[in-house]
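Engineer: Quick one, what's the 3D model for this:
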Amino acid sequence: MKPKFSTLIILTLITAALLAPFAVSPIYIPILREQAFDVLYFLQGNLFKQITGYISLVFVIIEMLLVARKRGRGWKIKLSVPGSMQLWRSIHIFLGVGLLAVVLIHTIGVTGINFNAIFLWVFFAVSLSALVGVVAETGVIESSQKRFFPMLTTATTDGKKVSGISKGNMIRGMRAFWLSSHIILVALFSVMLLFHIFLAYYYA
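Structural biologist: The predicted structure is shown next:
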């Protein structure tokens, strides 16, 4: 089970829709403050923040477990969980978009200031680096039946020289770039998440 390119495009559009409130929150937050102050007070209250925060944390933990399932062999971690690698990769992608939705509910579209703002932007980078990378990679895989793409390099196939780069090499190059970036951002996000939890309880 692997998401098709068309499915990933739909997920990209959903992601764009989930990110849109963060861009327009300076417009609707003052309106909420003036016309529905009680609602805004509840949404920014400790109870709502704790509930949605815990839900977000559950999503993050599940995502980390999915990563361990996907990369357990390379990390020498043995997890006897049913399902293929493609299945867990697909769940990881869908759950990542779901986490973005939960974060939107948790923050009500407010980016915050100082550390919280940086933390949120790092999370956006984590989500987008993965989604854009997977979309681009899947697009190349499903693009055409051509084994080579026009480039400045030359490859050999069936004893003939073909101008271009092979699909396999292109995918490996793309994956090396976006996956490395994604892993670095995930590591940074994990450290910032622990600090965010500490601050949330320290100032609670």
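Engineer: only C-alpha atoms for contact and neighbour calcs from this point on.
Structural biologist: Will do.
Engineer: Following the host helix or strand of Phe94 in sequence, what is the next regular element?
Structural biologist: Secondary structure from DSSP states H and E places Phe94 in helix 85-107. Next along the chain after helix 85-107, taking DSSP H and E as the criterion, comes helix 114-143.
Engineer: What are the buried residues along that next one?
Structural biologist: 116, 119-120, 122-123, 125-131, 133-141 (16 or more other C-alpha atoms under 10 Å).
Engineer: surely Leu43 meets Ile108?
Structural biologist: Yes: using C-alpha atoms under 8 Å, Leu43 is in contact with Ile108, at 7.3 Å.
Engineer: quick check, distance from the helix holding Phe94 to the centre of its chain.
Structural biologist: On the basis of C-alpha atoms, centre = their mean, to the nearest Å, helix 85-107 sits 7 Å off its chain's mean C-alpha point.
Engineer: Grab the most central residue of the protein for me.
Structural biologist: Ser127 (2.1 Å; C-alpha atoms, centre = their mean).
Engineer: Report the contact partners of His196.
Structural biologist: Asn116 (C-alpha atoms under 8 Å, 6 or more residues apart in numbering).
Engineer: To compare with the earlier structure, here is another sequence to fold:
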Amino acid sequence: MKPKFSTLILLTVVCAVLLTPFVFSPNYIPALRLNDFDLYLTFQSDLYKQITGYLSLIFVILEMILTFRKRGRSWKIKIKVPGSIQLWRSLHIFLGIALVGSTLIHTIGVRGLNFNAIFLWIFFLVTLSALVGVVAETGIVESSQRYFRFSLFPATANSAISKGVLIRNLRGIWLTTHLILVSMFLVMLIFHIIIAYYYQ
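Structural biologist: Okay, here's the model as predicted:
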């Protein structure tokens, strides 16, 4: 049950739509504050932030469980969980998009200041690295070409790379980047939770 290239493109569009309010929040948040202050206060209330924050945290925990399931064999973790790696990888992708949605609900599109702004940008980079990597990899896998020619450098204009080598090289770049960003995100998430409770 691996998502097809067309499904991943659709998920990328959904992700872009979910991220759009972050671009326009400097315009609509002041209007919301001016026109419906009670609703604005509801979005800023501790109860709203806790409920939506815990919802996002549940998605993060599920994502980490899925990561352990996907990488359990290579990490020598003995976990007996039903389902194929492709199923769990697909769930990881869909839950990642759901996490973007829950983050939008939690922040109402506000980019934050200082630490929260950096934390949010790291999260955006985590999402971007995953989407770019998975979409590119799936596009190569589904391509009818067996070899790919690159002419970025004149010395390699006539050389071709097989599908398998290209995917391995691409995965070495995007997956490493994704894992580094996820590690940064998790450390910042812990600090975000501590700060949220400290200032409560």
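Engineer: Contacts for the helix holding Phe94 of structure 1, please.
Structural biologist: 1-3, 11, 14-15, 18-19, 48-49, 52-53, 55-56, 59-60, 63, 66-67, 69-70, 127, 131.
Engineer: Now do the same for Ser25 of structure 1: its match in structure 2.
Structural biologist: Aligned counterpart of Ser25 of structure 1 in structure 2: Ser25 (TM-score structural alignment).
Engineer: neighbours around its match, how many?
Structural biologist: 16 (other C-alpha atoms under 10 Å).
Engineer: Test my guess that it contacts Gly112.
Structural biologist: No: if you go by C-alpha under 8 Å, Ser25 of structure 2 and Gly112 don't touch, sitting 10.3 Å apart.
Engineer: max-length strand in structure 1?
Structural biologist: strand 148-157 (DSSP state E).
Engineer: mind listing what's buried in it?
Structural biologist: 148-149.
Engineer: if we can go back for a sec, give the aligned equivalent of the residue nearest to the centre of structure 1 in structure 2.
Structural biologist: By TM-score structural alignment, Ser127 of structure 1 lines up with Thr127.
Engineer: Give me the nearest residue to that match, chain neighbours excluded.
Structural biologist: Gly96 (7.4 Å; C-alpha to C-alpha, 6 or more residues apart in numbering).
Engineer: cool, Leu8 of structure 2 as well?
Structural biologist: Val135 (6.1 Å).
Engineer: what's the average distance of the helix or strand harbouring Leu40 of structure 1 to structure 2?
Structural biologist: Using DSSP H and E, Leu40 of structure 1 sits in helix 37-43. Per the superposition on structure 2, helix 37-43 of structure 1 and its aligned residues are separated by 0.4 Å on average (mean C-alpha distance after the TM-score superposition for structure 1).
Engineer: Count residues in the vicinity of the corresponding residue of structure 1 for Phe191 of structure 2, would you?
Structural biologist: For Phe191 of structure 2, the aligned position in structure 1 is Phe195, judged by TM-score structural alignment. Number of residues near Phe195 of structure 1 (other C-alpha under 10 Å) recorded here: 13.
Engineer: got the contact list for Phe195 of structure 1?
Structural biologist: Neighbours of Phe195 of structure 1 in contact, by C-alpha under 8 Å, 6+ apart: none.
Engineer: re earlier: quick one: contacts for the residue nearest to the centre of structure 1?
Structural biologist: 96-97, 100.
Engineer: Residues contacting stretch 57-71 of structure 1, please?
Structural biologist: 77, 79, 81, 85, 88-89, 91-92, 95-96, 99.
Engineer: which helix is the longest one in structure 2?
Structural biologist: helix 163-198 (DSSP state H).
Engineer: average offset between stretch 6-16 of structure 1 and structure 2?
Structural biologist: Looks like 0.2 Å for stretch 6-16 of structure 1 (mean C-alpha distance after the TM-score superposition for structure 1).
Engineer: ok so, going back, tell me which residues of the longest helix of structure 2 are tucked away?
Structural biologist: 163, 166-167, 170-171, 174, 177-178, 181-182, 185-186, 188-189, 192.
Engineer: so how far is it from its chain's centroid?
Structural biologist: Counting by C-alpha atoms, centre = their mean, helix 163-198 of structure 2 comes out at 9 Å from the chain centroid.
Engineer: again, but for stretch 161-169 of structure 2
Structural biologist: 24 Å.
Engineer: What span of structure 1 is it aligned with?
Structural biologist: Here stretch 161-169 of structure 2 aligns to structure 1 at residues 165-173, judged by TM-score structural alignment.
Engineer: Report the secondary structure state of Lys76 of structure 2.
Structural biologist: Assigned with DSSP: H, G, I helix; E, B strand; the rest coil, Lys76 of structure 2 falls in the coil class.
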